[in-house]
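Undergrad: Fold the following.
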Amino acid sequence: MSNPLVEELKWRGMVHDMMPGTEEQLSKEVTTGYVGFDPTADSLHIGNLVPVMLLVHLQRAGHKPVALVGGATGMVGDPSGKSAERPMLDLDKLNHNLNSQKKQLQKFLNFDCGENSAEIVNNYDWFKDISFLDFIRDTGKHITVNYMMSKDSVKNRLETGMSFTEFTYQLVQGYDFYHLYNEKNCRLQMGGSDQWGNIVTGTELIRRKVQGEAFALTAPLIKKADGSKFGKSEGGNVWLDAEKTSPYKFYQYWLNTSDEDASNFIRIFTLLSKEEIEALEKEHNEAPHLRVLQKALAEDITVRVHSKEDLDTAIKASNLLFGKSTTEDLESIDENTLLAVFEGVPQVDITASELAEAEGYIDLLSTTTKEVIFKSKGEVRRMLQGGGVSINKAKIEDMNAKPEIKLLQDKYFLVQKGKKNYYLITVQ
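TA: As a prediction, this is how the structure comes out:
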């Protein structure tokens, strides 16, 4: 039996494994399904968006999504896909991370739509009252060591070593599914393909403890066409938190994807329809240099993770380097975006008195800026005479005038030499 939700996920390339009977369950009734998020950081990153989108599609299909934040499992640490044990987090740090992640999850799901309103639950709420003896007696006896040892997350770590704490992780996660099955009639758990073993431990626990039936569906782990790791940039993870990854850098990450990746990512990370995506691909193939696909992907996902205002700022900031822009555009962006845009350009520090005492633009652009921009006054003069120098996107018309510069954010100004050479000056 085919199901509209599963068909939707399949054409988007979001189904890796699915337990038999899942489609029948989804076709039979409004089904509660959940995804777990461990609070290893105080922000989700773009890799987490895959399971988030599974919940989004579940809700759009009329089912009830539950996002589980792992206050308890975060204390244990999931060994799946890890070559070494995760560092332990204290309770204060865990709670800080949990609260930050909750705010981000609330952007994607509808929490006020009746029967299929989304919920966020914290597994610490039920684990905090369970004693170790109660757990091993009432839950541990239902899952054999042989069964637990057969899981890839365990087998892959046997050579390097695995603590008993990590070994029990799949049992703790399995109990989450059992608890939600009992308390919220949750019949489905979803996640990345590396979670398959942990998820089916939950379905097995439900079967053995209460003779119940539950289901599993996982999405493939995202890989880039060139083999490099998805979700990483030169600065590390691409985070959903604007303080960790600026909206400009976030936008640029998607804008700079390859054609093959963009075709894949636009299916997974946007809610554009199949017809809309195929029309964009056709348009892109006719003029690949316009990067229609990348722009549509970057714009859609930046608005949903951040805001339309952040997208407009990111586009404006992108044009500072790569397109036509004005002094007003430059003055309108915030300090974090300014620094993100010009992160890779040469930077010079000068004092406020050096700026004030500069006799003219020739003096300012050679001596005062430590000869970083121009090596001699003669070079400055030639470039100025040819109209090849701008400050804050305004061309210098009178090279002999006393420099009067409106500082960006009260401490920066931008020098442009020719068409492509930029220098950011910090006035201290």
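Undergrad: Please count neighbours and contacts with C-alpha atoms only from this point.
TA: Noted.
Undergrad: Quick one: the helices in the stretch 51-200 of the chain, in order.
TA: All helices of the stretch 51-200 of the chain, identified by DSSP state H, counting those that start in this stretch, fall at 73-76, 91-105, 124-127, 132-138, 145-149, 152-155, 164-167, 169-184, 196-210.
Undergrad: Adding mean neighbour count and distance to residue 347, write those helices out as CSV.
TA: Shown next, in CSV, are the helices of the stretch 51-200 of the chain (neighbours: other Cα atoms under 10 Å; distance: least, Cα to Cα, whole Å):
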stretch, mean neighbour count, distance to residue 347
helix 73-76, 22, 42
helix 91-105, 17, 34
helix 124-127, 15, 48
helix 132-138, 11, 58
helix 145-149, 12, 55
helix 152-155, 20, 47
helix 164-167, 16, 47
helix 169-184, 21, 49
helix 196-210, 21, 49
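Undergrad: Figure out which of those helices is closest to residue 335.
TA: Smallest distance to residue 335 across these (Cα to Cα): 23.4 Å, for helix 91-105.
Undergrad: Against residue 136, how distant is residue 202?
TA: Look at residue 202 and residue 136: by Cα to Cα, to the nearest Å, they are 15 Å apart.
Undergrad: next helix or strand past the helix or strand containing residue 5?
TA: Using DSSP states H and E, residue 5 falls within helix 4-11. Where DSSP H and E defines the elements, the next helix or strand beyond helix 4-11 is strand 17-18.
Undergrad: where along the stretch 251-400 of the chain do the helices fall?
TA: With DSSP H, counting those that start in this stretch as the criterion, the stretch 251-400 of the chain has helices at 259-269, 274-286, 292-305, 308-322, 327-332, 335-341, 352-357, 361-363, 377-385.
Undergrad: Of these, which is nearest residue 207?
TA: Nearest of the helices of the stretch 251-400 of the chain (Cα to Cα): helix 259-269, 32.1 Å.
Undergrad: And that closest one, what does it pack against?
TA: Helices and strands touching helix 259-269, by 3 or more Cα pairs under 8 Å, 6 or more residues apart in numbering; DSSP states H and E, are helix 49-60, helix 274-286, helix 292-305.
Undergrad: now the other sequence, so there's something to compare against:
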Amino acid sequence: MHAFLSLTTAFTLVSAPTPMAAPLQQPVWLCKPGSTADFCETTALNATVVNPGGATSVEPFERPQQRPVDCFYVYPTVNLLPESTPPTAEDEEETVTLMQAGRLTQHCRMFAPMYRQAPLTSYVIGGLGLPTDFETGYQDVKQAFAHYWNNDNLDPATGKRRGVVFLGHSQGAAVVARLLQEEFDGKPEKSDQLVAAYIMGTDVKVPMDATSGGGNDPGATFQHIPSCERPNPSAPIPTGCVVAFSAYDMPAADADKAALGRTTNLTHRVLCSSPSALLTGARHTDTLPMRAYMPTRQLLRGNILSPSGALTLLFGDYRPTTYPTGYATYPGQVTGRCTWATGTKGRVDWLQVDGLENIKKNHTALGLHVMDFNVDAGGIGDLVAAQAATWTAGQGH
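TA: Just a heads-up that it's a prediction; the model follows:
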């Protein structure tokens, strides 16, 4: 767990010069439409609905044959040791991909590359002042995206490029942020295809009085890609923008202990987006219902000794339910709102989550980090669907 804590200090280092391994001969895919072993398309992802009184029912999960846009997903830090070359899929990568991005296959074709990420052990080494190799993993993802863009993004049915939703968490979120900076920010030939970017569990910084840097703001993560905003219910669903948050269940008095969501530059803030607010046109700071979908032991391939399977060490005190479905969901029991506090270490912005305390305890420093994509997976899914529909309608598809 100490190594896991160390990773929170390294998210912004992905762009720093670091040692790099030889490039892969070709991309390696966890999930790619048309591949013979695409578990993103074949895994059953039904959910058990757990009502407040304890009664349960099964919510079926279906993937339509045709989906209007694509998703490009980069998974978080899950490897304890360095990846092989070429990387090979293990339970860690497969289960975290399913728990974070699996349900979104209802709305998009899923492209998920493998990459030789900086493993947990390297964060300990980095804490000793030795270089940590983030560059190899980034270049693996960049290579995979180039392959996707050149070979899969052009829709054979329409002859037009397809819209893309980017998804990333933790180290994967930092990789996605850099990819967008280099390939999309201020580049309309690609940014026009950006449906949205979900950059979760890392710090996306925006000016206090604007949604992006505007072209010349070194303190902002993006200069021209704005944060997703919907000021009222009559405003359109925003597209071409960023959704980001770090989830916590903590009082404002504990903000100094948080490892994520912090900035010491008080002309900027760390972006907190409420998916439920974007769906309804409410304020991000309004307390709104959220629909958590928490991974079960079955999805995580766990057992009595390792309830979260290969992710047990990372998931700490999380105890997955034993329902015979992929997820458990708790309607009417979880709420969330964006909030912030200023302490002795700067300003902290986070998504305050209430109602999950009996399911996943808040970690003092990391909060609900490992479940960022799950605390409102229902809202994220509905928002991706709405953004895909809005973007597609605007393209005349």
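Undergrad: May I have the TM-score of the superposed chains?
TA: Here the TM-score for the pair of chains, by TM-score structural alignment, normalised by the length of the second structure, is 0.28; 167 aligned residues with a Cα RMSD of 6.3 Å.
Undergrad: returning to that earlier point: which one of the helices of the stretch 51-200 of the first structure lies closest to residue 247 of the first structure?
TA: Across those, closest to residue 247 of the first structure is helix 91-105 (Cα to Cα), at 14.4 Å.
Undergrad: packing partners for the closest one?
TA: Using 3+ Cα pairs under 8 Å, 6+ apart as the contact test, the elements touching helix 91-105 of the first structure are strand 64-69.
Undergrad: If I take the strand it packs on and helix 49-60, what angle do their directions form?
TA: Between strand 64-69 of the first structure and helix 49-60, the angle comes out at 150 degrees (axes from the mean of the first three to the mean of the last three Cα atoms, to 10 degrees).
Undergrad: on that earlier part again, with distance to residue 127 of the first structure and mean neighbour count added, can I get the helices and strands packed on helix 259-269 of the first structure in CSV?
TA: Output for those, formatted as CSV (distance: least, Cα to Cα, whole Å; neighbours: other Cα atoms under 10 Å):
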stretch, distance to residue 127 of the first structure, mean neighbour count
helix 49-60, 23, 21
helix 274-286, 42, 14
helix 292-305, 31, 21
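Undergrad: Tabulate the ones you listed (a markdown table), appending distance to residue 416 of the first structure.
TA: Supplementary listing: those in a markdown table, determined by distance: least, Cα to Cα, whole Å:
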| stretch | distance to residue 416 of the first structure |
| --- | --- |
| helix 49-60 | 38 |
| helix 274-286 | 32 |
| helix 292-305 | 26 |
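Undergrad: right, so of these, which gets closest to residue 174 of the first structure?
TA: Judging these by Cα to Cα, what sits closest to residue 174 of the first structure is helix 49-60, at 17.7 Å.
Undergrad: what packs against the closest one?
TA: Taking 3+ Cα pairs under 8 Å, 6+ apart as the contact cut, helix 49-60 of the first structure packs with helix 4-11, strand 32-37, strand 64-69, strand 186-192, helix 259-269.
Undergrad: what are the ranges of the helices in the stretch 51-200 of the second structure?
TA: Going by DSSP H, counting those that start in this stretch, the stretch 51-200 of the second structure shows helices at 91-101, 120-127, 135-151, 171-183, 188-191.
Undergrad: Residue 347 of the first structure contacts residue 423, correct?
TA: Yes - in terms of Cα atoms under 8 Å, residue 347 of the first structure counts as a neighbour of residue 423; the distance is 5.7 Å.
Undergrad: which of the two has more neighbours?
TA: residue 423 (20 against 16; other Cα atoms under 10 Å).
Undergrad: which SSE is the more buried one in?
TA: For residue 423 of the first structure, the element it lies in under DSSP H and E is strand 421-427.
Undergrad: can you state the direction angle for that strand and helix 308-322?
TA: Counting by the same axes, to 10 degrees, strand 421-427 of the first structure lies at 120 degrees to helix 308-322.
Undergrad: so how far is residue 413 of the first structure from residue 347 of the first structure?
TA: Going from residue 347 of the first structure to residue 413 of the first structure by Cα to Cα gives 10 Å.
Undergrad: if I look at these two, which residues touch both of them?
TA: Common neighbours of residue 347 of the first structure and residue 413, counting by Cα atoms under 8 Å, 6 or more residues apart in numbering, are 424-426.
Undergrad: out of the helices of the stretch 51-200 of the second structure, deepest packed?
TA: Between the helices of the stretch 51-200 of the second structure, helix 171-183 has the highest mean count of neighbours, a mean of 23, where neighbours are mean count of other Cα atoms under 10 Å.
Undergrad: other SSEs contacting it?
TA: Helices and strands touching helix 171-183 of the second structure, by 3+ Cα pairs under 8 Å, 6+ apart, are strand 69-74, helix 135-151, strand 164-169, strand 194-200.
Undergrad: returning to what we had before: what residues of the strand holding residue 423 of the first structure count as buried?
TA: Buried positions in strand 421-427 of the first structure, judged by neighbour count with 16 or more other Cα atoms under 10 Å: 422-427.
Undergrad: Now for those residues: which two are most distant?
TA: Maximum pairwise distance in the buried residues of strand 421-427 of the first structure, criterion Cα to Cα, is 16.2 Å, between 422 and 427.
Undergrad: Tell me which of the helices and strands packed on helix 49-60 of the first structure approaches residue 322 of the first structure most closely.
TA: helix 259-269 (19.4 Å).
Undergrad: and the angle for that closest one with helix 49-60?
TA: With the same axes, to 10 degrees as the basis, helix 259-269 of the first structure and helix 49-60 are set at 40 degrees to each other.
Undergrad: Can you tell me the element residue 336 of the second structure falls in?
TA: Using DSSP H and E, the element containing residue 336 of the second structure is strand 334-343.
Undergrad: Next secondary structure element downstream of that strand?
TA: With elements assigned by DSSP H and E, the helix or strand that comes after strand 334-343 of the second structure is strand 346-354.
Undergrad: Wait, residue 177 of the second structure touches residue 199, no?
TA: Yes - under the criterion of Cα under 8 Å, residue 177 of the second structure is in contact with residue 199, at a separation of 7.0 Å.
Undergrad: Relative to residue 56 of the first structure, which of the helices of the stretch 51-200 of the first structure is closest?
TA: With Cα to Cα as the criterion, residue 56 of the first structure lies closest to helix 91-105 of these, at 10.3 Å.
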